[in-house]
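# Dropping the sequence and predicted coords here.
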Amino acid sequence: MSDHSLAVLEYHRLLELISGYVQSPAGRQVIMRSRPAIALAEVQSRRDLYADLLALLDSQRSLPGLHAEDLGDILSRVAPGSAVLPGEDLLACRSQLDTVTEVAAFLQEPDSRRFVCLSRLGDALQPCPELRQALQRSLDHDGSVLDSASDTLRTLRRSSGNLERRIQRTLEDLLKNVELDEVLQEKFVTSRNGRFVIPVRREARNALTGLIHDHSNSGQTLFVEPSETLPLGNELVSLRLQERDEVRRILAELSARVRERLSHFRRNQEILAELDAAAAVARWARDFDCRLPAFGPVLQLQGARHPLLLAQFRQDGQGRVVVPLNLSLPKEIKALVITGSNTGGKTVALKTVGLLVLAAQSGFPVPVEEGSLFCLFDNILADIGDEQSLQANLSTFSAHIANIAAVIKQAARGRSLVLLDELGAGTDPLEGGGIACGILHALLQGRTMTIATTHLGMVKNYVHSHPEMINAAVRFNAETLQPEYALDIGRPGASHALHIARRMGLPPAVLETAEGMLSQEHLRLEDLLATMEAEQHQLSSHSAQAKATHAELMRERSALKQQQETLQRERKRILNDAFKQAEAIVSNARRDVENSLREIRESAQSAQHVAAVPPRSQVDAAVVKARKLIAEKERIYESGLKYTAAPVRPLPLAAVVPGQKVWVEKLAAHGRITAVPEHGHKVTVIVNAIPFVLNIADLQVSREADQPAVPPPVRVIKPRVSGQTSHEIKLLGLRVEEAIERLDAFLNASLLAQLEEVRVVHGFGTGKLRQGIHTWLRKQKQIRDFRLGKDFEDAGGAGVTIVRLK
């Protein structure tokens, strides 16, 4: 890519904007070194990484802090074989490993593994856990070496501490000697040059034997180490020297271990910087409402906005809005020429296209709407702005022509995007127009897409007559004399020079002279272009209103859909609650029956209540009454369930009449038909006082019929004990359900009769009846246990089950 084009299109300013979102200097360097790629695979690789970071932000998660210190200088200094790093530098190395460990753990989480690019970078990180533990064990938060760095260091420091306390106690005892009151300046212990001393008056120097280490600023106080502590002080100095050597040994060992893993530290730094830069791009993209670029055979921009203008308007705080640019070029078009008033709109469009293409080929998300497509270019070449060169003694026109000559030469080397501002300007309009047409013709010969701006009528006519070129106009408001920055492709734009001059206060006489100098054909053309522009403005206004109406309808449709989903969820919840309530009702009823039966049995077994035991007929009546209670509660539940359950019978066409009650499955609610069209398959239905126009196919017959309700019959289960003897019931040939129903009644009667053991005859057969009975018996609380009959011991053998009752 041309450095000149990058500078003209302000690519570096875009990088500066994005780098404001990084957390580390290394991340900023990665951003500032970014350049557009020309290979699709490289662009896609960068894009995929940014896509992962954007998806991570969307999941309300973010990478751990990536503000690790840049280790470049430290790693360079430790590379020589004998280099020893100070504790502060080793602490920086530990900080990197701490960050690497945290980031690697985050990217190993199951929720992070779906991000392929991030996972790949996370797998490449080297946490060096053993070295990290050694650095944590050895270094304090300020880089000083901890006692835990080695046993030797811990012993030396403990000895030094004990010796220091011993010296201090000796000197404190000396200070308490009253004979030294006239000798001492003050009574305290201090240190000078690493030795413990006491303050002595200069005139009393000979009264105390010892070594002078320092004196006060006035010279009146001498700091003396008494002879009593001199041997101890010497021993302390020796211990401190040994400690210093041990600390240096520890730092040298740690430095050597860092040196062994230099490649790991350098690779970690590269990955952390890359992650920081990518995370910054994602945050910038979210802040500026950007989308990942998509690539195709044509250039198609929808809602494109210049990122630097977005940032400037945001910083100004004046509420200004960047007008989005829409640009769509057919595949056969190789040149777009933008015309219109000289008020800046054309150049903004040119720079917007150029900078967004550079950003897209860098893999960056770009501020465009969905549906935008970018082409991949080998060269992006631009000639924009005042290119006058004082050093080369070139005029503005000459400088432009020199640049364009270089552009034409470079454009032939591959697929190129050429951006030319004010083509043909700076010289005689007639000659400038001819040169501009020649330049456009030359650029058509290669694989070049050209976007140019101009005011020259000759160029407009040339473009209009060429099948591979197309005109475009920057929309202009004739009342405010301001560009609206919207681009109308397919028509040239008027210059509005006379209108602007009139508004800017140019004397009428001057304007009259100017109009007299212009041909009638030129004036009619300008008026025609201005009229076309006004009509286009009106069409755009109507189109905007239509889009707003459509958006409002789509919002209403979305709201109705959400309401439908809410109603369906509520319906499911009601049904679920009804099922739970029904289960609770039946369970409570069964528990009440079991409690009643238990109380009857307990009463029958109590001697003092023998006379109160009810006759058999009353007990049977109680059982029947309890079963009626259960059946009644089941009936109540089923009745309610029929009301809430959705119908399944479709609505016949004969029933499609006003007033017909229907069920609307999509809304999960009942409604009533109010209007039926003569033709078509839609009707108007009122649901909860809201009219809906619905397809007849979406309606079903409502079970809320207007006929009088007929209460369903109550099902009474009567105990049947046919085939029963006093201790035996025969269930041969019955289905499992019927057999269990009879067995339930038989066991209830046996319990009331206070039987301890009964026989259930089920036979052999396939074994299905026996298995069903055994499964049911295991769930009955009134059963103590049961077993299969034994051959030669129990009549019927394995065709009988012996049941013992509680």
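Received the coordinates, thanks.

# Going by C-alpha atoms from here, please, whenever you check contacts or count neighbours.
Noted.

# can you map out the helices along the stretch 301-450 of the chain?
For the stretch 301-450 of the chain, applying DSSP state H, counting those that start in this stretch gives helices covering 307-316, 345-361, 396-411, 429-443.

# What of the stretch 151-300 of the chain?
Counting by DSSP H, counting those that start in this stretch, the helices of the stretch 151-300 of the chain are 151-175, 230-260, 262-287.

# looking at the helices of the stretch 301-450 of the chain, which is closest to R649?
Smallest distance to R649 across those (C-alpha to C-alpha): 56.3 Å, for helix 345-361.

# Now do that closest one: which elements does it pack against?
Helix 345-361 is packed against helix 11-19, strand 448-453, strand 482-489, with contacts defined by 3 or more C-alpha pairs under 8 Å, 6 or more residues apart in numbering; DSSP states H and E.

# Report the buried residues of the first one.
Within helix 11-19, the residues that qualify as buried are 11-12, 14-15, 17-19, counting by 16 or more other C-alpha atoms under 10 Å.

# Just the residues contacting that helix, thanks.
Helix 11-19 is touched from outside by 6, 27-28, 31-32, 34, 277, 280-281, 284, 307-308, 355, 358-359, with contacts defined as C-alpha atoms under 8 Å, 6 or more residues apart in numbering.

# contacting residues for the nearest residue to D140 once chain neighbours are set aside?
Leaving aside its chain neighbours, D140 sits nearest to L146 (6.0 Å; criterion: C-alpha to C-alpha, 6 or more residues apart in numbering). Contacts for L146 (C-alpha under 8 Å, 6+ apart) come out as 137-140.

# Check it against this one:
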Amino acid sequence: MIYPNNFEQKIGFDVIRNLVKEKCISQMGRERVDEIQFTSDFETLNILLQQTDQFKSAILFDDSIQVQDFYDIRPTLSRIHIDGTFAEIDEIGEIRAVITAIINIVVYFRVKNDDQKYPHLWELCKDIILEKDLLEAINKIIDPKGQLRDNASEELRRIRREIIKISGEADRKIKKLLNIAKKDGLVKEDAEMTIRNGRLCIPVPAQFKRKLHGFIHDESATGQTVFIEPTDVFDANNELRDLLNAERREIIRILTETTSLIRFSLPNLHIGLEFLGLIDFIRAKALFSISINGILPKIFDNQIIKWGKAIHPILFLNFKNSSKEVVPLDIDLEKDSRILIISGPNAGGKSVCLKTVGLLQYMIQNGLLVPMQEYSEMGVFDSFFINMGDEQSIDNDLSTYSSHLRNLKTMIEHLESKSLFLIDEFGSGTEPTLGGAMAEAILERIYGTGSFGIITTHYGNLKMFSETHPQATNGAMLFDTTALKPLFILKQGKPGSSFTYEIARQIGFPEEIIASAISKSGTSQIDYEKVLEEVELEKMELDKQLRMVSQTDEKLAEIIDSYSLKFQEFDKQRKEILQKAKNQALTIIDSANQMIEKTIREIKEVKAETSKTKEIRQNVQHLKEELKKEINSVEKEESISPIIPIHKTTSKSKPHTSDETPIKVGDSVFITDIQTIGEVTKINGNEVTLSFNSISLKTSLSKLVKISKKEARNVKRTGLSQLDGTRIGEVMNEKVAHFKTNIDVRGERADAAIQIIESFIDEAVLLNVHQLKILHGKGDGILRKVIRQYLSKRREIRKFEDEVLELGGCGITIVEL
């Protein structure tokens, strides 16, 4: 159920309908838009949304679809269904264009389906019968320019040849007569042949019409010129007229024959037209979704509104060409908090919030994509109710309050657990005390229906409603008490203030009147609301900072674990390389030994002295041992050490050794994983919380080395070094200088791209870089989707969005950390 009848006008869906209709290229598509209706059937809704989302992907990321020549040929088909009738040449040309359009679209999605793309769109195409034989028959008689071919039949070819021949003879004769008439001064020098009543004529001044023999067919409007067909071309013109009549008869015969073929295919053509209208409709929805940055959120077959960064699409389009920006809406309605009571200043955005919820929920249930974050969750409602605006009526003798009560009465009678209701300025229009009491009583009845909804109000008793009704919650439209302007931000959990006097000052209301009003009402409530609002704004800022710290903490722990694993892998590879080198060296030694033994044998064979042979053998053995020692020393020298503090020692000082006493809160420790100094703030079993550089970090005791306060101060003063003496700060500065804020993963497989991006973001976080660009290209959108799913899971990422259209659009993702 949709209530009232002008529900679509109240939420602005009539504007959305017209905007979608403007994207259509055919009358069939526009009629589909007019017939659009919301659905609460989850399976049907999912199909509609998938169709739109897949067409959007095809437009953005795939080969262009040939969407043209969607002619409305229904009047022609309706006229020619009677035997004996025929379609004209231009009408058959339109039929040919429609058949071609159907074939192009079906073939396009058939090819894409072979690549496992756009399954829901292929489902629409697969049963469409392609009239290829009819298309071939039409192409035989009509050329690409839409003209009937000379060879459409042998008779037509003969007739047209004769027409060309006779027409040429007639032209030559009349040109000859025209030139003679010009020489005789009977016609003007610039006179040319013309056609009157289908006959070739010469324009002759009226005073000379008796001097040129022939038949007068017409005269000019002034009567000063007459158009004469000379007697010498009578026979040629008569023969030409007969040939033209014969040509028309042959054309009608050909068209009638072709129309009979079309008539046989009328059922398939009607189905094809319905198909083109549907494709045009889905395409229009996809184009509109692109224009408002619409996406397909998570859809559930229950009642839920859990949206992030939702945008009112009409406001977005209105502000698109100006410097204004629409403040996004974050809202959460679930079973345990299904009724939201919004309060706050006038012109603070309460009604816009109400309309945004109604419009976006109605759009999604009409198969339209909506502008919000992809992680948003949307449910399905069976009925919609709204009470908004002044509906007083002189005809029905209804006041504003009476009309509100009538709407609320209808709501109470029809609301159920799967309903969504929207009530603006609840209880207004009558005496405040009584109106507030009446509104509270009505809200209690609505609460009992189990329905979901949003209410805006200024009444204090409604702000207290959530205290006794756990499934209702308050919301406030925030107000900047310093700048005296609304922020248009919805904050759930606390009621808001109306800021009556602040708004009056903002619009320049006389101060003496405001002062008088304050003296009458007192300042306690004003001070309380002002402090409450300031505390709420400070809380939002603290929450933001806390999230950033928490994200930094978690990210740092991830980086530590990541680099620890990488170090272990690197050490493993080093050992493998050294072992391989060792084996190669031993092989060389053995080869050399064999060569030496061979030399000794040769010496023996020539009866060398025994003492000399023994001496050579000892030298060889000595050489072999020396080579082994060198290999072992290389292995020791090549061992890799992590970055550690380097302590210079003198004869009076010894190298530092770690303190073996247990680590406790307040101790200074050296964190081996990240090679830095921190202070223990909390110990819970084997888990330790540390603080360093204003960052909180959790790690295990096994990764810490206790050091003295003096040692900690020395390290902080002198900094950490690598074994080669390079300072860590110098290394970091070098990394920052060479770090690039953009990365290109086009052509990479999805898993490889994610690994590249993971390292890219890790290094950016470590170097405190705040904005990155990921170039993934458009393609079929799979890589972009995988990357965005990964980005949505990274807590340190504040937001991500497409690049502006001129700089790459959806082929590039901007990431803000």
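Great, that's in hand. Just so it is clear, the model here is predicted, and its values are computed rather than measured.

# circling back: map the residue nearest to D140 of structure 1 across to structure 2 for me.
Using TM-score structural alignment as the criterion, L146 of structure 1 maps onto R149 of structure 2.

# gap between its match and R160 of structure 2?
Using C-alpha to C-alpha, to the nearest Å, one obtains 11 Å as the distance from R149 of structure 2 to R160 of structure 2.

# repeat for L462 of structure 2
Counting by C-alpha to C-alpha, the separation of L462 of structure 2 from R160 of structure 2 is 88 Å.

# With neighbour numbers in mind, choose between the two.
L462 (25 against 17; other C-alpha atoms under 10 Å).

# wait, isn't that one in contact with G435?
No: between L462 of structure 2 and G435 there is no contact under C-alpha atoms under 8 Å: 10.9 Å.

# coming back round to it: looking at the helices of the stretch 301-450 of structure 1, which is nearest to A689 of structure 1?
So among the helices of the stretch 301-450 of structure 1, helix 307-316 is nearest, using C-alpha to C-alpha, at 46.5 Å.

# What lines up with G432 of structure 1 in structure 2?
Aligning on TM-score structural alignment places G432 of structure 1 opposite G435 in structure 2.

# what's the residue lying closest to its match once chain neighbours are set aside in contact with, if anything?
Using C-alpha to C-alpha, 6+ apart and skipping the chain neighbours, the partner closest in space to G435 of structure 2 is G427 (5.1 Å). With contact set as C-alpha under 8 Å, 6+ apart, G427 of structure 2 has these partners: 435-436, 438-439, 457.

# again, only using 6 Å
Going by C-alpha atoms under 6 Å, 6 or more residues apart in numbering, G427 of structure 2 touches 435-436, 439.

# Any idea how far stretch 270-286 of structure 2 is from the middle of the chain?
Averaging C-alpha positions (C-alpha atoms, centre = their mean, to the nearest Å) puts stretch 270-286 of structure 2 22 Å from its chain's average.

# Next: stretch 464-472 of structure 1.
For stretch 464-472 of structure 1, the distance to the chain centre is 45 Å (C-alpha atoms, centre = their mean).

# what range in structure 2 matches that stretch?
Residue span in structure 2 matched to stretch 464-472 of structure 1, by TM-score structural alignment: 467-475.

# Could you give me the buried positions within that stretch?
Buried, per 16+ other C-alpha under 10 Å, within stretch 467-475 of structure 2: 471-475.

# cool, and stretch 424-435 of structure 1?
424-425, 432-435.

# Could you do stretch 576-589 of structure 2 as well?
Under 16+ other C-alpha under 10 Å, the buried positions of stretch 576-589 of structure 2 are 578, 582, 586, 589.

# what about the third one, which helix or strand?
When secondary structure is defined by DSSP states H and E, L586 of structure 2 falls within helix 524-605.

# ok and that helix relative to strand 485-492, angle-wise?
Using axes from the mean of the first three to the mean of the last three C-alpha atoms, to 10 degrees, one finds that helix 524-605 of structure 2 and strand 485-492 are set 70 degrees apart in direction.

# Just after helix 524-605 of structure 2, pick out the following helix or strand.
helix 610-637.

# about what we covered before: just name the most buried of the helices of the stretch 151-300 of structure 1.
With neighbours taken as mean count of other C-alpha atoms under 10 Å, the helices of the stretch 151-300 of structure 1 reach their highest mean count in helix 262-287, at a mean of 21.

# mind checking how far the closest residue in space to V593 of structure 1 that isn't next to it in sequence is from E602 of structure 1?
Using C-alpha to C-alpha, 6+ apart and skipping the chain neighbours, the partner closest in space to V593 of structure 1 is A626 (6.0 Å). Note on A626 of structure 1: its distance to E602 of structure 1, by C-alpha to C-alpha, is 18 Å.

# and what of F106 of structure 1?
Distance, F106 of structure 1 to E602 of structure 1, using C-alpha to C-alpha: 66 Å.

# Likewise for E738 of structure 1?
Per C-alpha to C-alpha, E738 of structure 1 is found 30 Å from E602 of structure 1.

# K572 of structure 1 now?
In terms of C-alpha to C-alpha, K572 of structure 1 sits 45 Å off from E602 of structure 1.

# Q410 of structure 1 now?
For Q410 of structure 1, the distance to E602 of structure 1 equals 108 Å [C-alpha to C-alpha].

# more crowded one of the two?
Using other C-alpha under 10 Å as the criterion, Q410 of structure 1 and E602 rank with Q410 on top: 17 against 13.
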